[in-house]
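Asker: could you look at this predicted model? Sequence included:
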Amino acid sequence: MKGAEALLRALEREGVEVVFGHPGGAIMPVYDALYDSRIRHILVRHEQGGVHAATAYARASGRVGVVMATSGPGALNLVTGLADALMDSTPLVAITGNVPRALIGTDAFQEADVTGVTMPITKHNYLVQDVNDLPRVVREAFHIAATGRPGPVLIDIPKDVQLAEFTGSFEVVPDLPGYKPTTKGHPKQIERALDALEKAERPVLMVGGGAQHAHGELLAFAERTGLPVITTLMGLGAFPGNHPLWLGMPGMHGTVAANRALHHADVILAVGLRFDDRVTGKVARFAPHAHTIIHVDIDPAEIGKLVRTHVPIVGDSRLVLREMLKGAKPLRLAAWWRELEEWRTRHPLRWRPKPHLQSQEVIRAFHEATGGRAIVTTGVGQHQMFAAQFFPVTRPRSFLTSGGLGTMGVGLPFAIGAKVARPEELVIDFDGDGSFQMTLQELATLVKYRLDVKVVILNNGYLGMVRQWQDLFHARRYSEVYLADSNPDFAKLAEAYGVQGVKVERKEDLMRGVEAVLAASGPVVAEFKVYQEEGVFPMIPAGGAAEDMIIEHPAEREEVGA
């Protein structure tokens, strides 16, 4: 067989069922072999859409996502998605074609040094020089992508290697002597952690995306101990958003209760997170009363990187929590919970009703109509934070957004990947008019594969989050954020692609619009015209801390010390 066929055989042996991609000259032999393969291919309209869809497929399914692209511009169009997957620890394998080996380095047509470009934004990458190395490289790539701290791996294959005769073996074992992730937490460190929690008066359990697969152990541990639980943006769904122990999301747009809990906590148990700046704010002022921070993470490089850790536990969050459960006891936290309940009761997430339709009420209406039983994807911006606040999810792998990189445009391709991974689920993309237009060409992918995705555009006519910052911190100098004068009619745009379009402009038509979206038998793009000047609050200004939290817009301002 040829190298291209050997590649697909190797992918099949890894259990790959779906790949996302777009063909081109330098990967044409692989696409020719794909014609006879059992692997399902999803043709996207832009490589960035493909890598984002593969990312969401991985996050929604728990499997490794796969994307393919040609050389040069095709490969380089994967860059943003690879960086996004690296920042958010997503297992992904990207396969790119390259010019023949003899032409590498000659500035050949559609040549780019993709391994050089992607080295800083992948967990590992390969340039395959020998066709017989393909099974080993594929096996190693999937192993690296899925184990330890997950991340993207790129395999670059010159065209002549794809066409070369394969005479090797598929019976390969990864030989990676320098790569041995620690998965089991040290027993003594686990004992120290449990001891610190037992002595704590104001402990908090903070959970990140690295605990999505540990949701069962997490729930059991929280319920046994009675610990208050906070989930980061990437951790949403790892712990049920309707559970009485849940305080909400921390950080810049987190709840008052979550941020105050962190500020006043004496012991913090952090599981599967990296203390991102959007969570900590100014690190020097983060959790000033915490005499013990316990950090559980499979990546030792993250422990102590930003926040001083007193009890480091390197290991897989599921395995560590299983061990911690063996020694966990109910904690005496009645006084602490009285304080937490006061904050939660006095400062719930809310919005001030206005005559105009508002993003928050649109999202809340969808939550009530679905009972929260949906996979939610978002773009990046105000709508993203409103969705995180007002569509609490109760199941793991059900809130898919771009966290670390903050990539506008991921909402629609994320919805595609989620729907392919879990076709029986309702998938809703809450998007912004700015974010949606970065990848809207993937509407064609919805149509081609009859993917029943509901796209809900919260159209405020602005790059809303940028406008909010200009409003608060740049003297209302609204520079290059106004979109309403050039936005399309999104419902008509959808219909041009063959997707049902819905438009809602009045508050009194909200429920009619929600019902129309949910009752539709196929993909829908629904445009909700929302209040232009809405802000996302609470808000901790960049570089601030919990005591700097702004509860409402300065025009209605209530600054509350922590």
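Answerer: In hand now; what should we look at?
Asker: from here on, just use CA atoms for contacts and neighbour counts.
Answerer: OK.
Asker: give me the three-state assignment for Ala145.
Answerer: Secondary structure for Ala145, judged by DSSP: H, G, I helix; E, B strand; the rest coil, is helix.
Asker: and the gap between it and Thr55?
Answerer: For Ala145, the distance to Thr55 (C-alpha to C-alpha, to the nearest Å) stands at 12 Å.
Asker: who has more neighbours, those two?
Answerer: Between Ala145 and Thr55, counting by other C-alpha atoms under 10 Å, Thr55 is the more crowded of the two (35 against 26).
Asker: do I have it right that the more buried one meets Ala94?
Answerer: No - here Thr55 does not reach Ala94: they are 10.4 Å apart, not a contact under C-alpha atoms under 8 Å.
Asker: for comparison:
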Amino acid sequence: MKMSGASCVVEALRQEGVSVLFGYPGGANLLLYDALIDSGIRQVLVRNEQGAAHAASGYSRVTGKPGVCMATSGPGATNLITGIATAYMDSIPLIAITGQVGTDLIGRDVFQEVDITGATEPFTKNNYLVKDIRDLPQIFKEAFHIATTGRPGPVLIDIPRDVQTAILDFSYPEAVDLRGYKPTLKGHPRQIKKAIEAMMDSRRPVIVVGGGGIMADATSELIAFAERMQAPVATTLMGIGAFPASHPLSLGMLGGDHGVYPAKQAVAEADFLVVMGSRMADRSTGKRSDFAQKALTVVHIDVDPAEIGKNIDIHIPIVGDIKRTLQGLLEQDFHRENPEWMTQVQEWKRVVKGTGAGEGAAGLDPMKVIQQLSAKASKDTIVATDVGQHQVWTGRYYAFEHPRTFLTSGGLGTMGYGLPAAIGAKIGCPHQQVLLVTGDGSFQMNLTELATAAQEGLSIKIVLLNNSRLGMVRELQEHFCEKRYTQTTLTGNPSFGKLAEAYGFPAIRVEHQEELDAALDHLLAHEGTMLAEFIIDPVSNVIPAQQV
């Protein structure tokens, strides 16, 4: 069937099962948008292209499907960059489509021309500049395959205007076979056997699971393995939700400065450590020379061989998909009891070390806000956060029971991620409650996406922790700059309640602890989007943890 290049793009999306596209139109993608009109694909108009990438990421993370975003050339394309890099760092499957100037104009510095494939090469799994319409079907088939297999990640496709207008007798490939790209999914049997033997010789085993456990949908296998192994489970920030918080073997979030006490203690004392689906970067390990020093054996399982042993010393590498590799481990004949270790772990779990507001605090205790929010929200509620102190408080004190219910920017640490990610999550899972936990600094990065929520008729409950500060930076200045505070007090903050109302949403403001319960009940019961602003103690810290 003969069709234009723009129509070929739309048909390729349909063939891949795409039902939602987040984007912003412009001159270089005008024809792509025109071809979308009768496609049946839902188009979500964001207010900034960065929001499109984050929304596509949020959609992907809750559904397990690749998110799709689109922008025009030049500034439209460059506005996608932060969202693409965010997805790359957190291994989120994303297809980013950009319009481009005509092929005969490339390299001439014409209006709204930018080398977006060159700019994004370091943080895309692959990218394409389409120079010939005949390559379009194959490129799209490859892009979706690459984005969703092995270690997932973003792929960008840049399409010049003349390719969009050219005509092709369209035929979509049924399969793709890329030479040199054959991800290993099943762990090697010999390595699996070695891991089991080392585990059976250990006395203090610990499992650490990262975002790879969620991407692989490996929760049921992880629970079975932990129970048979009698090993407690810590999660990295990206792994939150992979193991239910209520399970007796759950340790909570691991982190050098930001992790909870039982997770840090158990890893510090472990003589056998299994790391699954995590690169174990600095936020998870803290000072590398101090990490897991008593571990006689460290097993590292990851579908990406480049991540194994990159940040920590390991003894037994296993390349493979977490779910498939856990299935291989569970096929082995092993079962163990470990009462002394389990008793010690439970003692650590009874010790609560946190960061709450002290006596005479000038505002609410953020720890209590998050704890009470967690207690009141349904267990399948999806929670998105931005980046800052509120992100860490949520990771520490919100009890997540299910995978794909915690969305945050872990690797890149992108302020402004939360609201568009929550929008994508609500569109992906319309029947689940979606919360956004944000700070007054992060919220202002992409707050214009409130218009997108209004336009789409979405129900998102916004929990805004307002300390009138860039709290995490202020805290770092307290610790490392001898309390010389500069450029972290947000004296120009707007009235967030009036701002929400300007977009058509109700808002409440909470300043006192005795108001907290009723305010949270009101927020969670409200039909539609609502903003609840909680005035928290401006000097509450995340680190160092102090016992309360």
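Answerer: The structure has been received and is ready for your questions. As the structure is a computational prediction, the values presented were derived from the model and not from experiment.
Asker: one step back: which residues are in contact with both of Ala145 and Thr55 of the first structure?
Answerer: Listed as contacting both Ala145 of the first structure and Thr55 by C-alpha atoms under 8 Å, 6 or more residues apart in numbering are 90-92.
Asker: give me the distance between the two termini of stretch 229-241 of the first structure.
Answerer: Using C-alpha to C-alpha, the two ends of stretch 229-241 of the first structure sit 10 Å apart.
Asker: now that stretch: which residue numbers in the second structure?
Answerer: The aligned range for stretch 229-241 of the first structure in the second structure is 233-245, by TM-score structural alignment.
Asker: show residues contacting that stretch.
Answerer: 90, 206-214, 218-219, 222-223, 226, 249-255, 263, 278, 284, 395, 399-406, 408, 410.
Asker: help me confirm that Asp158 of the second structure is found in a helix?
Answerer: No - going by three-state DSSP, the assignment for Asp158 of the second structure is strand, not a helix.
Asker: what do we get in the first structure for it?
Answerer: Asp158 of the second structure maps onto Asp156 in the first structure, by TM-score structural alignment.
Asker: then Lys141 of the second structure?
Answerer: Using TM-score structural alignment, Lys141 of the second structure lines up with Arg139 in the first structure.
Asker: going by residue numbers, what spans are strands in the stretch 201-350 of the second structure?
Answerer: 205-209, 233-235, 250-253, 272-276, 297-302, 316-319 (DSSP state E, counting those that start in this stretch).
Asker: hey, which of these is tucked in deepest?
Answerer: strand 233-235 (a mean of 31; mean count of other C-alpha atoms under 10 Å).
Asker: check the mean deviation of that one from the first structure.
Answerer: Comparison of strand 233-235 of the second structure with the first structure after fitting gives an average deviation of 0.5 Å (mean C-alpha distance after the TM-score superposition for the first structure).
Asker: on that earlier part again, out of the strands of the stretch 201-350 of the second structure, which gets nearest to Gln547 of the second structure?
Answerer: strand 250-253 (16.7 Å; C-alpha to C-alpha).
Asker: how big's the offset between the closest one and the first structure?
Answerer: Looks like 0.8 Å for strand 250-253 of the second structure (mean C-alpha distance after the TM-score superposition for the first structure).
Asker: and that strand, what other elements does it pack with?
Answerer: strand 233-235, helix 261-269, helix 389-397 (3 or more C-alpha pairs under 8 Å, 6 or more residues apart in numbering; DSSP states H and E).
Asker: tabulate the ones you listed (a markdown table), appending distance to Ala6 of the second structure.
Answerer: Supplementary listing: these in a markdown table, determined by distance: least, C-alpha to C-alpha, whole Å:
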| stretch | distance to Ala6 of the second structure |
| --- | --- |
| strand 233-235 | 43 |
| helix 261-269 | 51 |
| helix 389-397 | 40 |
